[in-house]
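Enquirer: after the sequence you'll find the predicted model.
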Amino acid sequence: MRTRRVGKSVTGTVLIMLLAGACGTSNPTGDSRKEVEPPVPANPPAVDPSTLSLPLDAYRSTKAEQQTIHDGYSRLMVDCMKRYGFDYSPSRSTGYLEQRNTRRYGITDSTHAAQRGYHPASSVVEKRRSAAAKPAMSASAQSVASGKGQSKRNGRTVPVGGCNGEARRTLLQGLRQAPRLDLVDELALQSYDRSLRHSKVVAAISAWSACMAKSGYNYRTPSDANNDRVFNTDEPTAQETATAVADVACKKQTNLVGIWSTVDIAYQKRLIEQNAQALDLVKRALTTEVKNAAAGRGIRSE
């Protein structure tokens, strides 16, 4: 069984996750339903989602930065856990998504659709199975790693938040104010939610739905097709791949992704202006993390 929801661009400072479904979220900038729609071109150009860059991506780590932070965090965790008598085995991969916006608007690759439908690539499935097969840490080790347990072990005081908390604080050392680490994700979700209500996107989705109906598929939105429980199988069925192929074809025919991403970008630019100070802190925190991780700040030698 798998989860196949689209719309949310998810990344933390150390872990960047696969795009997931768009759900409700808080709105610190006010009621978006009352705001004026941002102007967009009458005929937005078609775009390639695999290379699409959105404004909020500027506040996320690059692949190189992510690897640096991951390596620094891993060394700090190994060092801290060793102080309490545990061997810590960090993951080799950061989980970085080089094509983070590829499925923000649903499936768009016709080849993938024909082979895997709405399922993730087989290589992704194998990586998940491999990760699940790895032995888990003992309960005692998890307690020290997370700080959710006794405050002392073998006479040593466990850091607040465990070794994880200590590592995070070390990477942010030198930053006077802690950032909202979920802010970029929240704003990206807000722009997605607002774009869904924009008149041009509503019209484009309606056109996509009409296109799908001509092929015999009655879905109101791309999310309805992507999340159809009939496709909740271990491997894609012929019905699923056929639906996905039609889905991609209709997106291209209606230029849904070109229109949708143009509106999404307009909302992200507006949200960046409204949250400039908080986003600047996020950017400075990222710079600080990379600097500290590269310098081995607070990391003890073996």
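Expert: All right, it came through fine. Numbers count the residues shown, from 1 in each chain.
Enquirer: use CA for all of it now, contacts and neighbours both
Expert: Fine.
Enquirer: Three-state assignment for residue 17, please.
Expert: Under DSSP: H, G, I helix; E, B strand; the rest coil, residue 17 falls in the strand class.
Enquirer: okay, now it: neighbour count?
Expert: Residue 17 is flanked by 16 other residues according to other C-alpha atoms under 10 Å.
Enquirer: now it: how far from residue 217?
Expert: 30 Å (C-alpha to C-alpha, to the nearest Å).
Enquirer: what does the strand or helix carrying residue 290 contact?
Expert: Residue 290 belongs to helix 276-295 when assigned by DSSP states H and E. With C-alpha atoms under 8 Å, 6 or more residues apart in numbering as the test, helix 276-295 has contacts from 13, 59-61, 65, 68-69, 71-73, 170-175, 177-181, 183-184, 272.
Enquirer: what do you get for stretch 135-142?
Expert: Contacts of stretch 135-142 (C-alpha under 8 Å, 6+ apart): 81, 86, 148.
Enquirer: which of those residues has the most neighbours?
Expert: Busiest of these [other C-alpha under 10 Å] is residue 81, holding 21 neighbours.
Enquirer: just checking, it is part of a helix?
Expert: Yes. Judged by three-state DSSP, residue 81 forms part of a helix.
Enquirer: check contacts around it.
Expert: Listed by C-alpha under 8 Å, 6+ apart, the contact set of residue 81 reads 87, 88, 141, 144, 145, 163.
Enquirer: give me the secondary structure label for the second one.
Expert: Put plainly, it is residue 88. Three-state assignment for residue 88 (three-state DSSP): coil.
Enquirer: still on that earlier bit, inside helices: which ones of the contacts of helix 276-295?
Expert: Members of the contacts of helix 276-295 lying in helices (criterion: DSSP state H): 65, 68, 69, 71, 72, 73, 170, 171, 183, 184, 272.
Enquirer: closest one of these to residue 40?
Expert: Nearest to residue 40 among those, counting by C-alpha to C-alpha, is residue 272 at 17.0 Å.
Enquirer: doesn't residue 56 make contact with that closest one?
Expert: Yes. The criterion here is C-alpha atoms under 8 Å, and residue 272 meets it with residue 56 at 7.5 Å.
Enquirer: returning to what we had before: would you turn the contacts of residue 81 into JSON lines with distance to residue 244 and neighbour count?
Expert: Output for the contacts of residue 81, formatted as JSON lines (distance: C-alpha to C-alpha, whole Å; neighbours: other C-alpha atoms under 10 Å):
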{"residue": "87", "distance to residue 244": "45", "neighbour count": "15"}
{"residue": "88", "distance to residue 244": "42", "neighbour count": "17"}
{"residue": "141", "distance to residue 244": "44", "neighbour count": "18"}
{"residue": "144", "distance to residue 244": "46", "neighbour count": "26"}
{"residue": "145", "distance to residue 244": "42", "neighbour count": "26"}
{"residue": "163", "distance to residue 244": "44", "neighbour count": "26"}
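Enquirer: take a look at this one as well, against the first:
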Amino acid sequence: MGLRGMTRWAVTRWAVAGLVAVGLAGCGSDASGRGEGDPGVPSVKADEDLPELPLERYEFSTRDNRRHTEAQARMARSCMRKLGFEDFPLHPKQPQGSVTLNAVAMSSYPYGPLDLDSARRWGYGWDPELSPADGARHEGRAMTADEHKAMYGLSREPAEGCARSGTERLTEGVRDKRRMWTYAPGRSRSLDKAVAEDKRVREALDTWSDCVESKGAKRYKTPGDAFRDKAWHRGSDRGGNTGQTKKELATATADVECKREHNTAGVWWAVREEKQRADLARHKDVYEAVRADQDRVRANVRRVLGGAHPR
């Protein structure tokens, strides 16, 4: 899941972007074009300022994913215990000597990081004591080599591995699994391509680029380009974390500061919302079918977890 002395040229570009934002928000916008107080263009300075987008209702939420992961972990542990691994932990680490590269997702895609304190301290990376996926501290002992084989189907039994043994139970009753997992994210990605070409977003990103450059950082076309800059040296020895050099910290800070100053994420969100709302109206029946299948998974997860409340 705002951004972070401008030159005269940059000020001119901001004036243009301000007019674009005014057009987006309507007459209720203030003179800066930020849409302060107008629901059309929210003022976004932090992740919690981002309103829900229309298609988010048709994707699993962070809470859904956390509960699904917990249910899978419980079923995997039960499977492992049946195989004789009586003390298998609920949330084991990978075996010593195995190399695992964490999948790094850009915070608040596609807007990039919005937390100024985190940008100043960790740049485009994260606190190495925390998991990049959900901010949880690692817990549980490491799996043994034999446990690892059984967990991931590298031994004879069970063939699919305990990690996947409960998958069918969690998707019981689902009409179309592929559609459930991929339809809304796929539509969102497709629509985001159109959003990126929208004049309002291009103007907002040009203004952000000018601002970042004026603060002494390299010029980037988008926050995603800044996040993915190879200069940050993400390494497998750090699980995909960055080197967090002075240059990286300064760039990430400028990135977030400029997004805050020009409400880049607010304008961007408003265009995404507009296009998603139109797509939802065109394909309402499909979206509702997806939602029904997701509700079946949620019901299955509730049965596994019972009254438990995963962190």
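Expert: Yes, it's here. In this text the structure is predicted, and so the values were computed from the model without any measurement.
Enquirer: on that earlier part again, can you pull the buried residues of the helix holding residue 290 of structure 1?
Expert: 279, 281-293 (16 or more other C-alpha atoms under 10 Å).
Enquirer: pick out the most distant pair among these.
Expert: 279 and 293 (21.0 Å).
Enquirer: and the residue nearest to residue 159 of structure 1 when sequence neighbours are not counted, how many neighbours does it have?
Expert: Take residue 159 of structure 1 and drop its neighbours on the chain: the residue closest to it by C-alpha to C-alpha, 6 or more residues apart in numbering is residue 166, 6.2 Å away. Residue 166 of structure 1: 21 surrounding residues under other C-alpha under 10 Å.
Enquirer: in which helix or strand does residue 166 of structure 1 reside?
Expert: Following DSSP H and E, one finds residue 166 of structure 1 within helix 162-171.
Enquirer: could you do residue 10 of structure 1 as well?
Expert: Per DSSP H and E: strand 7-11 holds residue 10 of structure 1.
Enquirer: what's that strand packed up against?
Expert: Using 3 or more C-alpha pairs under 8 Å, 6 or more residues apart in numbering; DSSP states H and E as the contact test, the elements touching strand 7-11 of structure 1 are strand 16-21, helix 183-197.
Enquirer: highest average neighbour count across those?
Expert: Ranked by mean neighbour count, these are led by helix 183-197 with a mean of 21 (mean count of other C-alpha atoms under 10 Å).
Enquirer: off-centre distance for stretch 102-114 of structure 1?
Expert: From the chain centre to the centre of stretch 102-114 of structure 1 is a distance of 16 Å (C-alpha atoms, centre = their mean, to the nearest Å).
Enquirer: for that stretch, give me every contacting residue.
Expert: Residues outside stretch 102-114 of structure 1 that contact it (C-alpha under 8 Å, 6+ apart) are 6-9, 19, 49-52, 118, 121, 222-223, 226, 241-242, 244-245, 247-249, 251, 257, 260.
Enquirer: buried subset of these, written for ChimeraX?
Expert: To isolate the buried ones among these in ChimeraX, judged by 16+ other C-alpha under 10 Å, type:
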select :6,7,8,9,19,49,118,222,223,226,241,242,244,245,247,248,249,251,257,260
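Enquirer: restricted to helices, list the contacts of stretch 102-114 of structure 1.
Expert: Per DSSP H, the contacts of stretch 102-114 of structure 1 map to helices at 222-223, 226, 241-242, 244-245, 247-249, 251, 257, 260.
Enquirer: and which of these is nearest residue 194 of structure 1?
Expert: Relative to residue 194 of structure 1, and with distances defined as C-alpha to C-alpha, the nearest of these is residue 260, at 10.7 Å.
Enquirer: aligned to that closest one, what sits in structure 2?
Expert: Residue 260 of structure 1 maps onto residue 268 in structure 2, with residues paired by TM-score structural alignment.
Enquirer: residue contacts, the closest residue to its match other than its chain neighbours?
Expert: Closest residue to residue 268 of structure 2 apart from its sequence neighbours, by C-alpha to C-alpha, 6+ apart: residue 201 at 5.7 Å. Going by C-alpha under 8 Å, 6+ apart, residue 201 of structure 2 touches 195, 267, 268, 271.
Enquirer: which one of those residues is nearest residue 12 of structure 2?
Expert: residue 267 (17.8 Å).
Enquirer: look up how far residue 189 of structure 2 lies from that closest one.
Expert: Relative to residue 189 of structure 2, residue 267 of structure 2 is positioned 18 Å away (C-alpha to C-alpha).
Enquirer: what's the answer for residue 162 of structure 2, then?
Expert: Separation of residue 162 of structure 2 from residue 189 of structure 2 (C-alpha to C-alpha) stands at 32 Å.
Enquirer: before we move on, back to that, could you dump the contacts of residue 201 of structure 2 to CSV with distance to residue 107 of structure 2?
Expert: CSV is the format used below for those (distance: C-alpha to C-alpha, whole Å):
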residue, distance to residue 107 of structure 2
195, 18
267, 17
268, 15
271, 19
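Enquirer: so residue 76 of structure 2 sits right up against residue 151, yeah?
Expert: Yes. In this structure residue 76 of structure 2 lies within contact range of residue 151 using C-alpha under 8 Å: 7.5 Å.
Enquirer: give me the common contacts of these two.
Expert: Residues touching both residue 76 of structure 2 and residue 151 (C-alpha under 8 Å, 6+ apart) are 162, 163.
Enquirer: residues touching residue 251 of structure 2, list them.
Expert: 123, 212, 217, 218, 226.
Enquirer: narrow the residues you listed to those that are buried.
Expert: Buried members of the contacts of residue 251 of structure 2, scored by 16+ other C-alpha under 10 Å, are 123, 212, 217, 226.
Enquirer: dump these into TSV; add distance to residue 109 of structure 2 as well.
Expert: Output for these, formatted as TSV (distance: C-alpha to C-alpha, whole Å):
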residue	distance to residue 109 of structure 2
123	16
212	19
217	21
226	13
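Enquirer: could you single out the nearest of those residues to residue 26 of structure 2?
Expert: Nearest to residue 26 of structure 2 out of these is residue 212 (C-alpha to C-alpha; 27.5 Å).
Enquirer: buried sites along the helix or strand hosting the closest one?
Expert: Assigned by DSSP H and E, residue 212 of structure 2 belongs to helix 199-214. Residues 200-214 are the ones in helix 199-214 of structure 2 that count as buried (16+ other C-alpha under 10 Å).
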